[in-house]
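[1] Structure here, sequence nowhere to be found:
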């Protein structure tokens, strides 16, 4: 594995982690923010939903722009906007203003989420793409391990507002890395014909591609289960189980380690058994684990160790599903990689926002609503896998005909 391959994976992983870092780092502060602004749990959770919504909407514009103007220009603009939103969030006088600046932050963060996936597709397909995507996720997954721990230290030492000054600094550092270390992978000759009009046509094409939609939503509801955990875990673990913010952060990191560790086997397993077979087995294990967890908690078991063990196993399976499903979705869309990556990312985030909204209707600071939401998402992913992976992509069908 060349040094340039590793360097690219490292930079793309860090860019992808900027947005999630802004989420994971302030999770331990959600109860504190609610108390500081004297608002309900739901009002503070809205700042998560607004961030996700902004990322989902922003990707639909940033993806085509990265096809039209290259991959680096949208990254510069997105990171600058993210830094601006971070300053506003740090100075927010109320939860309403916090939500406004979280929306701006989310619009900026979407570039770091959609463009790296397009760069992976620019450079590689198949198993090589899976290998790069897995390494990208290795770096990206440092966020849910280190961010809550860093966040809990920053919050306890300097207050929750300091979190946003830290993520602003991370965005500025990322801009320097893009300028000095990242090569443009969408040269000018490949941008010819890429316009907003062609982007609309590409979106129309992708929305008719049931294989693309099925694979994207399959990964999307896997992501949604993690979003459900993001939005509710601090209240369950800190307020229900009585963990300190620091111990909560360690608990949170355990699940990220499971996800990271398993994702590194994606390319190896795909090379031996095929990408689709890996996804089929992984999504089955993921759904079985999460449904078993729901049955256990619905039966009256309310134990932190049981929750930790089941989430560890379930998110281990999910670590194989996400990178493999992303490669399957983008493999046949090299000429529209930015647009396809944007639509896939938007579908992921829309799934996550819907899941959070549904769970928030029933959330009562106990584990059962959270567990039910996670299990529900896993079942939807499983069903979509059974339906979708029997099909061929639209482009593959056309070639066969």
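    Good, I have the coordinates. Everything numeric in this text was worked out from a predicted model, so none of it was measured. Numbering: from 1, shown residues only.

[2] contacts and neighbour counts: CA atoms only from here.
    OK.

[3] Quick one: distance of stretch 373-384 to the chain centre.
    17 Å (CA atoms, centre = their mean, to the nearest Å).

[4] what's it in contact with?
    214-215, 217-222, 224-226, 228-229, 283-284, 286-287, 290-291, 293-294, 355, 358-359 (CA atoms under 8 Å, 6 or more residues apart in numbering).

[5] redo that, cut-off 6 Å
    218, 221, 225, 283, 287, 290-291, 359 (CA atoms under 6 Å, 6 or more residues apart in numbering).

[6] who wins for most neighbours among these?
    Neighbour tally across the contacts of stretch 373-384 (other CA atoms under 10 Å): the maximum, 32 neighbours, falls on residue 218.

[7] Can you tell me, leaving aside adjacent residues, what's nearest to that residue?
    residue 381 (4.4 Å; CA to CA, 6 or more residues apart in numbering).

[8] How about residue 246?
    residue 152 (5.6 Å).

[9] Next up, a structure to set beside the first:
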């Protein structure tokens, strides 16, 4: 525990709040994906326009983290969280009532801005109260919840879509936002002493400059941007690959996506059982090896065989199992030097991850064919994570 002081929230409460807030963004994306092909027809628009709605979410999520992090350092974690959840609820209600695709695009941007606080504060409250192996343990447990929530998302979204139509998919997000708001009000205790001076432009620039100049942070950020960014990027392609090319229905797609989140859950549970025995560094080495292997198999399967469910989702499963082993140790390393500006450091990490996903989505749109994009962009991102990890190891050895 940092500073030798007992935490003002128990490990269980920090884990629950961290998990709930961190899943706000991913579940908003996961619930939505089965509806994407139907929205093309509902608004008489193009696949590119609906893909752009996901990119708008990514863009808002990525950029707003740069504000959410310092705001949580300045106003406190609780106040900042409630401000951004209110924004998320406005965006969710707008999307549910959207009469045109333009309103959907604006609503998804607003949703992304509101959801951005989740990953920032979810990680920052862990860093505020815990360090080292304890922090990694909490982050791994958050990873288990992070797998379960988005795993249920496509299935729930697909079933809701089939039963009630696409409007109800966004109403589910309103419900999730209300749950997050209520949990923040009644369960979260402040973990820092707020200081509005942290919002002064000069101090803000210094804080981000300090984080961005740290080579340990940069190496860890490359690892997380490649591996987690790939997960975000492939969500813009998989609905169109699996529904339009493989031939799944939206409901089958929602159930099929359990393979992605199910393997992430399996990885998190396996890590929980073996972490004490193998340690964080060894777990991360296993994880990055699986991410790299999955990326290579993915490129080869797209290049060499006609697409079918396992040729697409098998490599995805390998990567996500590895990601569960990789992230707790690397996230802990990325935030370790920044106890005094944990919100800003967490924000910059999240910004880079989401920016990676956003740029990957733009690259996929530029390529055009979702299958070609999937077999090119995702392997490249996974291998860039491998390169970042080798740099991180090199820095650790020198230190």
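    Okay, I see it. Computed from a predicted structure; not experimentally measured.

[10] Number of residues surrounding the residue nearest to residue 218 of the first structure?
    28.

[11] ok, it to residue 279 of the first structure distance?
    Residue 381 of the first structure is 10 Å from residue 279 of the first structure, where distance means CA to CA, to the nearest Å.

[12] Over to residue 391 of the first structure?
    Applying CA to CA to residue 391 of the first structure and residue 279 of the first structure gives a distance of 14 Å.

[13] higher neighbour count, the two?
    Using other CA under 10 Å, the more surrounded residue of residue 391 of the first structure and residue 279 is residue 279, with 28 against 14.

[14] which stretch of helix or strand covers that one?
    Counting by DSSP states H and E, the element that carries residue 279 of the first structure is helix 275-298.

[15] residues in the second structure matched by that helix, start to end?
    Under TM-score structural alignment, helix 275-298 of the first structure corresponds to residues 280-303 of the second structure.

[16] Now check the second structure for the residue matching the residue nearest to residue 246 of the first structure.
    By TM-score structural alignment, residue 152 of the first structure lines up with residue 158.

[17] quick one: the one helix or strand its match maps to to the first structure mean distance?
    Residue 158 of the second structure is part of helix 132-164 when elements are defined by DSSP H and E. Averaged over the aligned pairs, helix 132-164 of the second structure sits 1.2 Å from the first structure after superposition, using mean CA distance after the TM-score superposition for the first structure.

[18] For the stretch 151-300 of the first structure, just list every one of the helices.
    In the stretch 151-300 of the first structure, the helices defined using DSSP state H, counting those that start in this stretch lie at 162-181, 188-191, 196-208, 210-234, 245-263, 266-273, 275-298.

[19] export these to a markdown table and tack on distance to residue 39 of the first structure?
    Formatted as a markdown table, the helices of the stretch 151-300 of the first structure follow (distance: least, CA to CA, whole Å):
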| stretch | distance to residue 39 of the first structure |
| --- | --- |
| helix 162-181 | 20 |
| helix 188-191 | 48 |
| helix 196-208 | 40 |
| helix 210-234 | 16 |
| helix 245-263 | 20 |
| helix 266-273 | 43 |
| helix 275-298 | 29 |
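
[20] Point out the most buried one among the ones you listed.
    Comparing these by mean neighbour count (mean count of other CA atoms under 10 Å), helix 210-234 ranks first with a mean of 25.

[21] in the first structure, what residues pair with stretch 70-80 of the second structure?
    Taking TM-score structural alignment, stretch 70-80 of the second structure hits residues 64-74 over in the first structure.

[22] Next, the distance between the ends of that stretch.
    10 Å.

[23] ditto for stretch 323-338 of the first structure
    End-to-end for stretch 323-338 of the first structure, by CA to CA: 17 Å.
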